[in-house]
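Student: Whatever this is, show me its structure:
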Amino acid sequence: MSSSDSDGTWADESDWELGAEDVAEAIEEAAAPPPVVAVVGRPNVGKSTLVNRILGRREAVVQDVPGVTRDRVSYDANWLGRRFTVQDTGGWEPDAKGLQQLVAEQASVAMRTADAIIFVVDAVVGATAADQAAAKLLQRSGKPVFLAANKVDSERVEADAAELWSLGLGEPNPVSAIHGRGVADLLDKLIDVLPTVSEMASGGGGPRRVALVGKPNVGKSSLLNRLAAEERSVVHDVAGTTVDPVDSLIEMDGKVWRFVDTAGLRRKVGQASGHEFYASVRTHGAIDAAEVAIVLIDASLPLTEQDQRVLSMVIEAGRALVLAFNKWDLVDEDRRYLLEKEIDRELAQVAWAPRVNISAMTGRAVQKLVPALEKSLESWDTRVPTGRLNTFFKEIVAATPPPVRGGKQPRILFVTQATARPPTFVLFTTGFLEAGYRRFLERRLRETFGFEGSPIRINVRVREKRGSRSR
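Tutor: Have a look, this model is predicted:
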């Protein structure tokens, strides 16, 4: 047993392969969100089957039961060593009346959040009105769009696929998602145009981007109208057609903020079918396009599963967060007592988020939203220097070492912050760290460095002992 095995949980690096190359690779992996490819199209054209084919495994739900709604789902994919994320937007069965608008809206969210788009059309059926509505939008997206003519299982159908040139999206790629025919060729073309890192994730300059999200009837439009009217300055609405996402520029406290995709949150949707699914896609789209989300919760009613789901979307997307408890004018002393209990019990996972109690109707405390937004964004942007981070971790680990696993105590070799937005830390260790211990480290990071209003990510890289690598 070498001296480094007995000196506690911080490593003597002479024993370990922890080269600059390893560190650089881990940082790059944690810091670089892979490019996003959205798969869009009408129900039953084979989107989920194509997604499964791209992934090389059965993950997407292939049989969609009419009326069953499902969130947009993201999967990690790899083709010829290139990582990317596939977004499957399928899973609803609206009536024919609302279909055209829903498919077009789905395409508009994909345009907003993806680096490239695969538009799936049933080559046997040919181009429908809904396909044409989506194609028109995609034509002017400025994103690479690949037209996948699916269900081409024979040469005869290949001739039908050629008719899809009429959609104006260039050459149709004949594929059979079910048999795998043509999918490799499609992926080769896709990889050629994909950026190595998602361009959607890069912040860009300009006003900070805010998503105003929450379950239906929680008061999103009232709050938006209150913020706009209070300052008398919706500067202007960007974009135009009914299905385009519309951003509102609103001045608050002398500073302009961009509220993303607010039209979708204000618009009344006539069709009930498909609407629930669509509202969820729209919420995802707004969160993905934002830097910080205000999650609006109705303080006068018990917390619901829908509230939890919206919060999970924000955390999974790694966005800064502000909790706004609306309708505070309807909260009496009894309700206040119950609400505190509900928050402790059901919102423990976001105890780090600033809370503001407001009333969009009366205007109560809406001015407190700006300092809360600024605080959350400041945390989201924070970087901790590597030296300070390692000193902090050494002290923590000396006082509370990681739990023993399989008779061995994992040790932490080195820690670095790979990226901000959200703060993401890479821990190089000699063994697996239990989830409970990771949560403990996150709590201590928050106590020491703040991070109020921002999720934190901790990636653990287990290193191997010298000579233990399989050659």
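Student: contacts and neighbour counts: CA atoms only from here.
Tutor: OK.
Student: By residue count, what's the longest helix in the protein?
Tutor: The residue-count maximum for a helix in the chain (DSSP state H) belongs to helix 96-113.
Student: Tell me which other helices or strands that helix touches.
Tutor: strand 36-40, helix 129-139, helix 275-289 (3 or more Cα pairs under 8 Å, 6 or more residues apart in numbering; DSSP states H and E).
Student: ok so Val426 is a helix residue?
Tutor: No. Following the definition DSSP: H, G, I helix; E, B strand; the rest coil, Val426 is strand and is not counted among the residues of a helix.
Student: my guess is it meets Thr416, correct?
Tutor: Yes. Between Val426 and Thr416 there is a contact under Cα atoms under 8 Å: 5.5 Å.
Student: shared neighbours of the two, anything?
Tutor: Here Val426 and Thr416 have Ile27 as joint contacts, going by Cα atoms under 8 Å, 6 or more residues apart in numbering.
Student: picking that back up, and among the helices and strands packed on helix 96-113, the most buried is which?
Tutor: Comparing the helices and strands packed on helix 96-113 by mean neighbour count (mean count of other Cα atoms under 10 Å), strand 36-40 ranks first with a mean of 27.
Student: relative orientation of the helix or strand that that strand is followed by and strand 36-40 in degrees?
Tutor: Sequence-wise, the next helix or strand downstream of strand 36-40 (DSSP states H and E) is helix 47-55. Counting by axes from the mean of the first three to the mean of the last three Cα atoms, to 10 degrees, helix 47-55 points 150 degrees away from the direction of strand 36-40.
Student: so how far is helix 47-55 from its chain's centroid?
Tutor: Helix 47-55 has its average C-alpha position 20 Å from the chain's average C-alpha position, going by Cα atoms, centre = their mean, to the nearest Å.
Student: same thing with stretch 462-471?
Tutor: In this view, stretch 462-471 has its centroid 34 Å away from the chain centroid, taken as Cα atoms, centre = their mean.
Student: Need the contact partners of that stretch.
Tutor: Counting contacts by Cα under 8 Å, 6+ apart, the residues touching stretch 462-471 from outside are 15-18, 428-432.
Student: Buried residues in it, which are they?
Tutor: Neighbour-count burial for stretch 462-471, counted by 16 or more other Cα atoms under 10 Å, picks out 462-463.
Student: my read: His284 touches Ile315, true?
Tutor: No. Applying Cα under 8 Å, one finds His284 not in contact with Ile315, separated by 11.5 Å.
Student: Touching both of the two, which residues are there?
Tutor: With Cα under 8 Å, 6+ apart applied, the contact sets of His284 and Ile315 do not overlap.
Student: Next, the structure of the following sequence, for comparison with the previous one:
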Amino acid sequence: MSENTDLSTASGPHEGEGGEEVATKPVVAVVGRPNVGKSSLVNRIIGRREAVVEDVPGVTRDRVAYDASWQGREFTLVDTGGWETSVSGLAAMVARQAEYAAQAADVILFVVDATVGVTDTDEAVIRVLRSTKRPVVLAANKVDGPLQDADALELWNLGVGEPHPVSALHGRGSGDLLDAVLAALPEEAPREEEETDEGGPRRVALIGRPNVGKSSLLNRLAGEDRVVVDSVAGTTRDAVDELIELGGQTWKFIDTAGIRRRFRALQGADYYATMRTGTALERAEVAVVLLDVSESLADQDIRVIEQVVESGRALVLAFNKWDLLDEERRYYLEKEIDRQLGRVSWAPRVNISARTGRHVEKLVPALETSLGSWDTRISTGRLNSWLKELVAATPPPVRGGRQPKILFATQADVRPPHFILFTTGFLEENYRRFIERRLREDFGFEGSPIKLSMRIREKKGSLKASKGSVRSDWKR
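Tutor: Okay, the predicted model is just below:
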């Protein structure tokens, strides 16, 4: 990497790839012909009246996604418009949206009006659902009391298993129905164990290339000499944890040995110091990267920032030795920052002097901002309302003669925020960066990397990974 390395070419976890293995909440699509009570059932499951309900067919037209949970298991619930066959115009578009949702789901919740019985449309929809190879849970809706139980039994004739009698209006049988949905969901992937210190002090790693002033800053923050400081680069070799009171709260600061880019060539103590730095970063929640403004930004500075972004940790940039800056150097520094750090323009910047203590108090609000963004979760409903407007104003570019559609999205995780886009085709990197930029503009995320991934339905019932392999099911 040259002195003019531009971080805009660096890859990181905020560039989701279509074939990436990602853990995300499973998706349950609620489908059925018009006016069978799908939206009422959705409201019952999510525990609030969000889906529009009216006693006429065709009220719901678009796919609408909601966050839902049952027995501690979280999932994304997708409400769809009424599914009709042999229709044209708007009704056909609504039916197509429902079919998309079914193909994107992990489990299909098929709702039938038990008081009407099996219709030709129900049987036609079932034929399509079978082709998706997804598990189907059959909800026999409008069974408001024991007298209607016999109506539900007739739905065995659909051939998709046991009909679960339920009343979306009164809530009767909804618990048993959700138990059946949970039983059909894919097994939950085990979450990686990580140090959380729930309720304890937030963990901050002080990192940077050798001799940028990390130990001096730690001593300044602590108000005493806690670690050895020397002008010889590489004095600190161990990661040192210190509990420090700042801004009315306690922080756990991890001072680290300076990161050297060519660590494989290092010998002895320097090699192990670099390895311990990586461990310290893994233990941290937010990293303060120190940069020496008295020198030009170097390869090692860029590599340190890349390592933070790749680790998914929150980020604060601290420009140290600001007291040594003259006007000419400040002019060139701003140009270096614009050219080389453009990719992390979202990171808070603090101009400090560890030697004099200048503006070190500004680290606390910067840390709080970054950690707040790192912890942020956007509800699925709000996210999809925003995404619908964004895509309507700026659709994805055509790729290979076809325009990919974004079916819906969900936030899979926090720390850092991780978004999954369910699409009908591959989204170009420029468009994904556009979505990331707009996410930051409209929701903040200052100081936190964003991960953006795709789950792609190239053809009916199939998933195409970005690296060219084709799989017969959604990747989980």
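Student: before we move on, the earlier item: export the helices and strands packed on helix 96-113 of the first structure to TSV and tack on distance to Ile297 of the first structure?
Tutor: Below are those laid out as TSV (distance: least, Cα to Cα, whole Å):
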stretch	distance to Ile297 of the first structure
strand 36-40	30
helix 129-139	33
helix 275-289	15
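Student: Relative to Ala148 of the first structure, which of the ones you listed is closest?
Tutor: Comparison of those against Ala148 of the first structure by Cα to Cα identifies strand 36-40 as nearest, at 9.6 Å.
Student: start to end distance for stretch 235-248 of the first structure?
Tutor: 7 Å (Cα to Cα, to the nearest Å).
Student: residues in contact with that stretch?
Tutor: Looking at what lies outside stretch 235-248 of the first structure - Cα under 8 Å, 6+ apart - the contacts are 101, 104-105, 108-109, 234, 249-251, 258-264.
Student: Let me know the closest of the residues you listed to Ala290 of the first structure.
Tutor: Using Cα to Cα, Val260 comes nearest to Ala290 of the first structure of the contacts of stretch 235-248 of the first structure, at 6.5 Å.
Student: Ignoring the adjacent residues along the chain, who's closest to that closest one?
Tutor: Distance criterion Cα to Cα, 6 or more residues apart in numbering; nearest residue to Val260 of the first structure, sequence neighbours excluded, is Asp247 at 4.6 Å.
Student: how about the one you found, what's its partner in the second structure?
Tutor: Aligned by TM-score structural alignment, Asp247 of the first structure pairs with Asp241 of the second structure.
Student: ok, now Trp352 of the first structure?
Tutor: Counting by TM-score structural alignment, the partner of Trp352 of the first structure is Trp346.
Student: what separates the residue nearest to Val260 of the first structure from Ser202 of the first structure, distance-wise?
Tutor: Asp247 of the first structure sits 18 Å away from Ser202 of the first structure, going by Cα to Cα.
Student: which of these two has more neighbours?
Tutor: Asp247 (23 against 11; other Cα atoms under 10 Å).
Student: Work out for me the element Arg309 of the first structure sits within.
Tutor: When elements are assigned from DSSP H and E, Arg309 of the first structure belongs to helix 305-317.
Student: Can you state the residues of the second structure onto which that helix aligns?
Tutor: On the basis of TM-score structural alignment, helix 305-317 of the first structure is assigned to residues 299-311 in the second structure.
Student: residues of that stretch that come out buried?
Tutor: Here stretch 299-311 of the second structure shows 299-306, 308-309, 311 as buried, counting by 16+ other Cα under 10 Å.
Student: Same question for stretch 438-451 of the first structure.
Tutor: Across stretch 438-451 of the first structure, burial judged by 16+ other Cα under 10 Å covers 438, 441-442, 445-446, 451.
Student: do the same with stretch 337-347 of the second structure
Tutor: Within stretch 337-347 of the second structure, the residues that qualify as buried by neighbour count (16+ other Cα under 10 Å) are 337, 340-341, 343-344, 346-347.
Student: Reformat the residues you listed as JSON lines; add secondary structure.
Tutor: Formatted as JSON lines, these follow (three-state DSSP):
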{"residue": "Ile337", "secondary structure": "helix"}
{"residue": "Gln340", "secondary structure": "helix"}
{"residue": "Leu341", "secondary structure": "coil"}
{"residue": "Arg343", "secondary structure": "helix"}
{"residue": "Val344", "secondary structure": "helix"}
{"residue": "Trp346", "secondary structure": "coil"}
{"residue": "Ala347", "secondary structure": "coil"}
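Student: Just put the residues you listed in a markdown table and tack on distance to Val111 of the second structure.
Tutor: Putting those into a markdown table (distance: Cα to Cα, whole Å) gives the following:
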| residue | distance to Val111 of the second structure |
| --- | --- |
| Ile337 | 56 |
| Gln340 | 55 |
| Leu341 | 52 |
| Arg343 | 47 |
| Val344 | 47 |
| Trp346 | 45 |
| Ala347 | 47 |
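Student: For Ala134 of the first structure, see how far away the aligned partner of Gln267 of the second structure in the first structure is.
Tutor: Aligning on TM-score structural alignment places Gln267 of the second structure opposite Ser273 in the first structure. For Ser273 of the first structure, the distance to Ala134 of the first structure equals 19 Å [Cα to Cα].
Student: same question, Tyr75 of the first structure
Tutor: 23 Å.
Student: of the buried residues of stretch 438-451 of the first structure, closest to Ala365 of the first structure?
Tutor: Scanning those for proximity to Ala365 of the first structure, where the rule is Cα to Cα, the winner is Phe451, at 23.3 Å.
Student: Could you check which helix or strand contains that closest one?
Tutor: Assigned by DSSP H and E, Phe451 of the first structure belongs to neither a helix nor a strand.
Student: Give the equivalent position in the second structure for it.
Tutor: Here Phe451 of the first structure is matched to Phe445 in the second structure, going by TM-score structural alignment.
Student: repeat for Leu389 of the first structure
Tutor: The pairwise alignment with the second structure assigns Leu389 of the first structure to Leu383, based on TM-score structural alignment.
Student: re the thing from before, out of the helices and strands packed on helix 96-113 of the first structure, which is closest to Val120 of the first structure?
Tutor: strand 36-40 (6.2 Å).
Student: Which residue numbers in the second structure does the closest one align to?
Tutor: Aligned using TM-score structural alignment, strand 36-40 of the first structure spans no residues in the second structure.
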